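Asker: How does the following fold in three dimensions:
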Amino acid sequence: MYGPERQQEILRLAREDGRVDVLSLAETFQVTAETVRRDLKVLDRAGLLRRVHGGAIPVGRLDFEPDLAEREATAADEKDAIARAALAELPAGGSVILDAGTTVARLAALFPLDVDPAAELTVVTHALPVAARLADHPGIALHLVGGRVRHRTRAAVDAWALRAYGEVAADVAFVATNGFSPDGGLTTPDLAEAAVKRATIAAARRVVLLADSGKFGQRHFARFGDLSDVDLLITDTGLSPEDAREIERRGPAVIRA
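Answerer: Here you go, the predicted structure:
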């Protein structure tokens, strides 16, 4: 069996079983443990597996992006906790950008209705699910950014969206990501989506990243920023204290909700 064939089979086993270990793989393929470690290193560099002690676990694929319904159902409790914690980061009045993402949409659903009219919040978003949740909110001046709408995320992308964000200077941007890590930065599968996310970061004075711990260590095709671009990461307790400290060494404060 050639190396690429073996690596494809290792990836299949990891996705089926949730993890693989070096010694079992060496026995299965009748190769040395060092050969297996090289295979895992190749898959890790491609962002398909994440190496852990003694083996590897699967992470997001470079060629796969789950649809909106699947993402809504993933880590639902963790996303709810993150959204509740993010409420404290809303400014009293002022302006915010809400990125496309299921956790950000949960935050939008929690916006309080009993808002002082003098503290009206201006919200800018390119995400249709977010806009739909806030369209009738009495305390919000909603601005919907246009562009080509991606079916998979219901988010506007391309030149119209980028031009609109180039004219915005918001107080806070609440940003979502498909993957984040100290070395890999912030990544998402689609280049057009990444460009808009990059624009939202540039359009705000403060950036709050909302990401559940399952996205830690994942790397996708399109990189749109570094952890140093983020002021605050709100995640869940699935992120270990050690990993949280490593992230904080890269710049952002971390809240584990």
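Asker: Could you use CA atoms for every contact and neighbour count after this?
Answerer: Fine.
Asker: which residues in the stretch 51-200 of the chain form helices?
Answerer: With helices called from DSSP state H, counting those that start in this stretch, the stretch 51-200 of the chain shows them at 68-73, 76-86, 102-109, 128-134, 159-165, 191-202.
Asker: Look up the closest residue to residue 225, ignoring the ones flanking it.
Answerer: With CA to CA, 6 or more residues apart in numbering as the measure, residue 186 is the residue that lies nearest to residue 225, at 5.1 Å, once sequence neighbours are left out.
Asker: Not counting sequence-adjacent ones, nearest residue to residue 22?
Answerer: residue 55 (5.1 Å).
Asker: how close does residue 16 get to residue 60?
Answerer: Residue 16 is 14 Å from residue 60, where distance means CA to CA, to the nearest Å.
Asker: Comparing these two, which residue is more hemmed in?
Answerer: residue 60 (22 against 11; other CA atoms under 10 Å).
Asker: Would you confirm that that one contacts residue 216?
Answerer: No - contact status for residue 60 versus residue 216: not in contact, 10.3 Å apart, counting by CA atoms under 8 Å.
Asker: what residues are shared contacts of these two?
Answerer: Common contacts of residue 60 and residue 216 (CA atoms under 8 Å, 6 or more residues apart in numbering): residue 179.
Asker: Pick the most deeply packed of the helices of the stretch 51-200 of the chain.
Answerer: Comparing the helices of the stretch 51-200 of the chain by mean neighbour count (mean count of other CA atoms under 10 Å), helix 102-109 comes out on top with a mean of 23.
Asker: Against which helices or strands is it packed?
Answerer: Helix 102-109 sits against helix 68-73, helix 76-86, helix 128-134, strand 170-176, with contacts defined as 3 or more CA pairs under 8 Å, 6 or more residues apart in numbering; DSSP states H and E.
Asker: I'd like those laid out as a markdown table, including distance to residue 254.
Answerer: Output for these, formatted as a markdown table (distance: least, CA to CA, whole Å):
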| stretch | distance to residue 254 |
| --- | --- |
| helix 68-73 | 23 |
| helix 76-86 | 11 |
| helix 128-134 | 24 |
| strand 170-176 | 14 |
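Asker: one more, for comparison:
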Amino acid sequence: MNDRTRDARISLILTLLSQRGELQVRFLPSILGVSGATVRRDVAVMEDKGLIRRSYGKIAAARRGAELPVSLRRSQNTEAKRRIGALASSLIPSRPLTMALSGGSTVGFVARSLAGRPDLTVVTNGLDTATMLMARQVVKVVVTGGTASPLSNDLVGRTAEKSLRSFQFDFAVVGADGVSPEAGFTRHSARGAEIDRIMLEQAEHKIIVADSSKFGKVHHAKIADAGSIQTLVTDSHANAEIVASLRKFGVTTTLVVIPSAVKTNRIRFT
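Answerer: Modelled structure (predicted):
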């Protein structure tokens, strides 16, 4: 099987571990619909990446709530992210603009939708974001420079920060790992959050994109307070109370419709 299929399986295993705490390896072939040999290879890859701990036929997450590699995040809530990306890109006016895009799996779908816009100059610290923008060779892409973060494929650090502060942006679009009215928008990575803060500070129009799985989560690195963001684009499975609270803070919160059939699967055990 190809790496994308493997990444999807690993993402599902990590989701199950977040629900159950630990799993018996012998049950995974039937859950995933693959052979025992495939499961053993997947588990070996997860252990090699430091995602799990393995003992006596069981596996458990190495660190609860830890940031996943971006290659795995791409396989989570893909339809929601695709629709969020398409809607967020439609908010960018059709005229010459300079904008900032962060890295991350959801922003990657924004980049994919913007790739055909010859009127845009996009500054990004995201290596994957830059690759998607350059696919059609029409967007002018500026990459910040900086130190590469292996989990997110982003460039961070003082070089990236200095580069971003030299621009003024018409729009900035960044992702978030946590969305909370009280705690605001947060990320796992402090260095990544600092980059996102600068992008937003340098922009006239500030947009956050985050699928509904991020709602109610709070991580230690703050990107922005809820009331400082003009627009949030998420999906229709977002917690209604949180959406209402964000709107009270003045955040224009737009929900793309996701049919229940493609909502993130949560496997129940009896």
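Asker: Give me the TM-score for this pair.
Answerer: Remark: TM-score between the superposed chains equals 0.73 [TM-score structural alignment, normalised by the length of the first structure]; 200 aligned residues with a CA RMSD of 2.1 Å.
Asker: ok but residue 54 of the second structure is inside a strand, no?
Answerer: Yes - using DSSP: H, G, I helix; E, B strand; the rest coil, the assignment for residue 54 of the second structure is a strand.
Asker: Now it. Nearest residue, chain neighbours left out?
Answerer: The spatial neighbour of residue 54 of the second structure that comes closest, neighbours along the chain excluded (CA to CA, 6+ apart), is residue 60 at 6.6 Å.
Asker: Could you list the buried residues of the helix or strand where that neighbour lies?
Answerer: Assigned by DSSP states H and E, residue 60 of the second structure belongs to strand 58-61. Buried positions in strand 58-61 of the second structure, judged by neighbour count with 16 or more other CA atoms under 10 Å: 59-61.
Asker: same question, stretch 37-53 of the second structure
Answerer: For stretch 37-53 of the second structure, the neighbour count (16+ other CA under 10 Å) marks 38-39, 42-43, 45-47, 51-53 as buried.
Asker: quick one on the thing from earlier: a markdown table for the buried residues of strand 58-61 of the second structure, including distance to residue 252 of the second structure?
Answerer: Shown next, in a markdown table, are these (distance: CA to CA, whole Å):
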| residue | distance to residue 252 of the second structure |
| --- | --- |
| 59 | 42 |
| 60 | 39 |
| 61 | 36 |
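Asker: Give me the distance between the residue nearest the centre of the first structure and residue 245 of the first structure.
Answerer: Nearest to the geometric centre of the first structure sits residue 177, at 1.8 Å (CA atoms, centre = their mean). Note on residue 177 of the first structure: its distance to residue 245 of the first structure, by CA to CA, is 20 Å.
Asker: what do you get for residue 8 of the first structure?
Answerer: Counting by CA to CA - residue 8 of the first structure and residue 245 of the first structure are separated by 34 Å.
Asker: hang on, isn't residue 21 of the second structure packed against residue 65?
Answerer: No - contact between residue 21 of the second structure and residue 65 fails when scored by CA under 8 Å: they sit 11.5 Å apart.
Asker: List the residues that contact the residue nearest to residue 22 of the first structure.
Answerer: Neighbour list for residue 55 of the first structure: 19-22, 40 [criterion: CA under 8 Å, 6+ apart].
Asker: and of those residues, the nearest to residue 71 of the first structure?
Answerer: Set against residue 71 of the first structure, the nearest of the contacts of residue 55 of the first structure by CA to CA is residue 19 (21.3 Å).
Asker: any idea how far the nearest residue to residue 161 of the second structure once chain neighbours are set aside lies from residue 102 of the second structure?
Answerer: The spatial neighbour of residue 161 of the second structure that comes closest, neighbours along the chain excluded (CA to CA, 6+ apart), is residue 195 at 6.1 Å. As for residue 195 of the second structure, its distance to residue 102 of the second structure is 8 Å (criterion: CA to CA).
Asker: What of residue 154 of the second structure?
Answerer: 8 Å.
Asker: same check, this time on residue 238 of the second structure
Answerer: Separation of residue 238 of the second structure from residue 102 of the second structure (CA to CA): 22 Å.
Asker: higher neighbour count, the two?
Answerer: Higher neighbour count among residue 238 of the second structure and residue 102: residue 102, with 29 against 18, using other CA under 10 Å.
Asker: Which residue range of the first structure does stretch 41-58 of the second structure align onto?
Answerer: Under TM-score structural alignment, there is no match for stretch 41-58 of the second structure anywhere in the first structure.
Asker: That stretch: end-to-end distance?
Answerer: Stretch 41-58 of the second structure: ends 15 Å apart by CA to CA.
Asker: now do stretch 163-179 of the first structure
Answerer: With CA to CA as the measure, stretch 163-179 of the first structure spans 25 Å from end to end.
Asker: How about stretch 58-66 of the first structure?
Answerer: Using CA to CA, the two ends of stretch 58-66 of the first structure sit 15 Å apart.
Asker: Dump the buried residues of stretch 37-53 of the second structure into JSON lines; add secondary structure as well.
Answerer: Formatted as JSON lines, these follow (three-state DSSP):
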{"residue": "38", "secondary structure": "helix"}
{"residue": "39", "secondary structure": "helix"}
{"residue": "42", "secondary structure": "helix"}
{"residue": "43", "secondary structure": "helix"}
{"residue": "45", "secondary structure": "helix"}
{"residue": "46", "secondary structure": "helix"}
{"residue": "47", "secondary structure": "helix"}
{"residue": "51", "secondary structure": "coil"}
{"residue": "52", "secondary structure": "strand"}
{"residue": "53", "secondary structure": "strand"}
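Asker: Would you mind reformatting those residues (as a markdown table) and adding columns for distance to residue 167 of the second structure while you're at it?
Answerer: Conversion of the buried residues of stretch 37-53 of the second structure to a markdown table gives the following (distance: CA to CA, whole Å):
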| residue | distance to residue 167 of the second structure |
| --- | --- |
| 38 | 48 |
| 39 | 48 |
| 42 | 43 |
| 43 | 44 |
| 45 | 41 |
| 46 | 40 |
| 47 | 42 |
| 51 | 37 |
| 52 | 41 |
| 53 | 44 |
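Asker: Sweet, I'm off.
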